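Student: sequence-free structure coming up:
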């Protein structure tokens, strides 16, 4: 089906409305702990600090911090700013998925992919209300696959494929494991080389394409590394890789799932079982219709499967983790779901079961939407007049957290340090106070020096989480007893003031 500029404008406008509709209720929600740490570091960059110098990111590459810096440059240093920028990223991701589905499958696949992407990335229990880095990194990962398919379809010069690598590098600069799209395009090149192995120049073409993609990946990464090295921060920069390997090997997770697919499959099932089941059927259909691989259509199908499987693997190779890990699975998952729905619809239609086709496809789409609304009820119920239990709504819970932030701001000056012994590090950003050491996260308190550094004479408050949820080592207990006094408790958080 041919898309006219007018039709594309209508679709693009519709996507804008959908993004606003689904993201608007999240704008005033407190930044999650990761996003608040990103915001804190971006704020320091706004004030002239250099990343990895006075403050370190622990195991994260610089992509997300410069993204937050961009948000602050555009909209000001406000908690809402990264979420406003994210709306633009989500629109870009949805539009790219629409183009990917339309150009390489059909119009309906593109439309459903875009709709499901906005829906699935807004799921409450899949970090859908946050500004986690996966939300931003999904865009260059989708763009990597789309650009590759477009260039491959046109049989473009190998030199053009350097931009595929550049887009892949942009995703890596958010997190080093964000390589499922690069894996998929590498697989596609090797598959094409195998299928065309009898044609002259096939091997040379494959090697050149892979080489250009490799160069495209290397250039941004070397430029970033060279930038920090030129600033005398090479040792500080490579520290993130050491800490990253330690983080990856950390097995102190609350729940362990079968590696590598158990965790993402569980999280996806808990959030939208219909979406997952239909995607599983879609995977089966893609395998059946693409094997044995013979043509471009089967290459696209198998590359999509490689993208989805690689995403599932990288989201779950640790055997557990946090909700937002699974967000990188959403783009290939929703595309596979859309393919299954449209393929089934067309098959029933060809069998002269038009009414059945419409009812079947419509029912599946409605069930996916109902699953989403059910999972997000705790967010949306606040906006329903007269709904009971409003005291447990997001605004009510956030009011308790702001009580802590306001207390810290009222009882400290900008020159005072605070230290947060908790996984929730929002006080640094919301109270606008600095820590006495270079890494915010308590789990890295010993990464760059003795943990007792937190007992700096200028550390006016140490904010300590409930011991049931966050372990207190002996050195922390001793230091609190020697230098601090318990001043007050705000809900489950204890505030120790310097004696």
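Tutor: Received the coordinates, thanks. Please read these numbers as outputs of a predicted model, since none were measured by experiment.

Student: Only C-alpha atoms from now on, for both contacts and neighbour counts.
Tutor: OK.

Student: got the contact list for stretch 128-138?
Tutor: 23, 26-27, 29, 31-32, 34-35, 64, 82-83, 86, 89-90, 93, 120-123, 170-171, 174, 178, 324-325, 327-328, 331 (C-alpha atoms under 8 Å, 6 or more residues apart in numbering).

Student: What of stretch 74-83?
Tutor: Taking C-alpha under 8 Å, 6+ apart as the rule, stretch 74-83 contacts 27, 28, 30, 31, 39, 43, 67, 68, 71, 72, 130, 131.

Student: Closest one to residue 51 out of those residues, please.
Tutor: Nearest to residue 51 among the contacts of stretch 74-83: residue 43, at 10.8 Å, using C-alpha to C-alpha.

Student: For that closest one, pull up the helix or strand it's in.
Tutor: helix 33-46 (DSSP states H and E).

Student: do residue 190 as well
Tutor: helix 180-195.

Student: Presented hereafter is structure B, for comparison with structure A:
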């Protein structure tokens, strides 16, 4: 049985009115998605998140273990996907992941088209399918063109709503689990899924199918819980729980650079509103039969706010419900008005694409220059430490990190511009500094790159790191854009050997 929006039951699924509906729509959507992803090919990578994932994938492919030899605050699904892509296609570029990001957007567009078609017919399906790739470009290209977490959340969330709308509770649970295992905030789609299934169960009770409706929640729970438990068991259960749930309290706070963070949130909201320039007057009319979509939008907005960082890529989670709400408002309008709205949205999309193709990327250039210097100063087998927030330097330089902590943020709580009293050794992830110093003692890095460049996590503000540099390293005279290179001091290895065997210095 096929279900429409809450409170209204549609007729049973019927044969499509046009036999070639998907045969005609799919190529058009594929072409549109490809065009909107062209800027992603301009640079080797777009954001530190891509760099972090690339470094993680290399470590995992070399036998590392997630949440043990390399750590992050994210669930394991996307690191595993990167690892698989690197294993199959090589780890020297991210083109395989860029292709998978295209596929993720295409799948999202198709699923949204299917949801809209189920509810409102063929024309609505086409509108929704076209709107998704257009609106999904409506942020800073660093946020929309990178193959990162939010991009891969989108098809799971759309699939969860499509399955829930058709009463397929178990499949909806699996889709929610996929979103949750990609990023924690992906689990927000569970709220509208529960809303839909509740209304489906209520309709089933009125029609005499109450038993089937009551079976929905257990199937949903099984579909959701079993994959999450499986992921925990495939990694380290304690590490999985710590890094994805309990270990991020300091990160998910509003203290530190409040004005900076609020400005970022307002700026990204304005960008997304600009992307919807052809739609706001229509969106307010999308009320009847769209309660679940408004619930979806509200739950996604809560997910954007969670953590109080307001990064642009967080806002991508708003796009699927916005697409369906816009479709609900546009579908009863005259075709000329619909065409005008889509044309306006398309023109704004072109502006964002031009931004992605033409704007410089100074931080990427800096990371590439650092990587060039690292390669010149070290051998391929050397381990290095990049003390900064650009883990892509490891990947660009093709050097192994000396620590499981790939950024200074995990050790100091510096992230997204947060500074002031909330940054320092005591604000890092619980238990991280003893592990970090033990790693550096066991396998001292051949090179340390201080890429803090005056930020609050500079070594002179961190007693442990400052003492380590003073005792065992000396700076090189040359710098790169303010980044300082430290190499092992001549007497450092002798001092460590003496300490290991209990000999007095110089003995």
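Tutor: Thanks, I have the structure now. Quantities reported herein were computed from a predicted structural model and do not represent experimental measurements.

Student: tm score of chain vs chain?
Tutor: In this superposition the chains share a TM-score of 0.81, using TM-score structural alignment, normalised by the length of structure 1; 447 aligned residues with a C-alpha RMSD of 2.8 Å.

Student: and the contacts of stretch 128-138 of structure 1, which of them are in strands?
Tutor: Within those, no residue falls in strands by DSSP state E.

Student: can you count the residues close to the counterpart of residue 422 of structure 1 in structure 2?
Tutor: Using TM-score structural alignment, the partner of residue 422 of structure 1 in structure 2 is residue 388. Residue 388 of structure 2: 21 surrounding residues under other C-alpha atoms under 10 Å.

Student: shouldn't residue 388 of structure 2 be in contact with residue 450?
Tutor: Yes: assessed by C-alpha atoms under 8 Å, residue 388 of structure 2 is found in contact with residue 450 at 6.8 Å.

Student: how much space between the match of residue 422 of structure 1 and residue 451 of structure 2?
Tutor: 5 Å (C-alpha to C-alpha, to the nearest Å).

Student: quick one: contacts for the corresponding residue of structure 2 for residue 62 of structure 1?
Tutor: With TM-score structural alignment as the criterion, residue 62 of structure 1 lines up with residue 76 in structure 2. Under the criterion of C-alpha under 8 Å, 6+ apart, the contact list for residue 76 of structure 2 reads 66, 181, 182, 231.

Student: Give me the neighbour count for the third one.
Tutor: Spelled out, it's residue 182 of structure 2. 27.

Student: and the residue most central in space within structure 1, how far is that from residue 319 of structure 1?
Tutor: Using C-alpha atoms, centre = their mean, the residue of structure 1 that lies closest to the mean C-alpha position is residue 134, 1.1 Å off. Look at residue 134 of structure 1 and residue 319 of structure 1: by C-alpha to C-alpha, they are 18 Å apart.

Student: likewise residue 467 of structure 1?
Tutor: From residue 467 of structure 1 over to residue 319 of structure 1 the distance is 25 Å, taken as C-alpha to C-alpha.

Student: between those two, which one's more packed in?
Tutor: residue 319 (19 against 12).

Student: Helix, strand, or coil at the alignment partner in structure 2 of that one?
Tutor: Counting by TM-score structural alignment, residue 319 of structure 1 corresponds to residue 308 in structure 2. State at residue 308 of structure 2, reduced to three classes by DSSP: H, G, I helix; E, B strand; the rest coil: coil.

Student: Quick check: closest non-adjacent residue to residue 308 of structure 2.
Tutor: residue 254 (5.5 Å; C-alpha to C-alpha, 6 or more residues apart in numbering).

Student: Mind checking what secondary structure the one you found has?
Tutor: Put simply, residue 254 of structure 2 is coil when judged by three-state DSSP.

Student: Hmm, residue 307 and it touching each other?
Tutor: Yes: if you go by C-alpha under 8 Å, residue 254 of structure 2 and residue 307 touch, sitting 7.5 Å apart.
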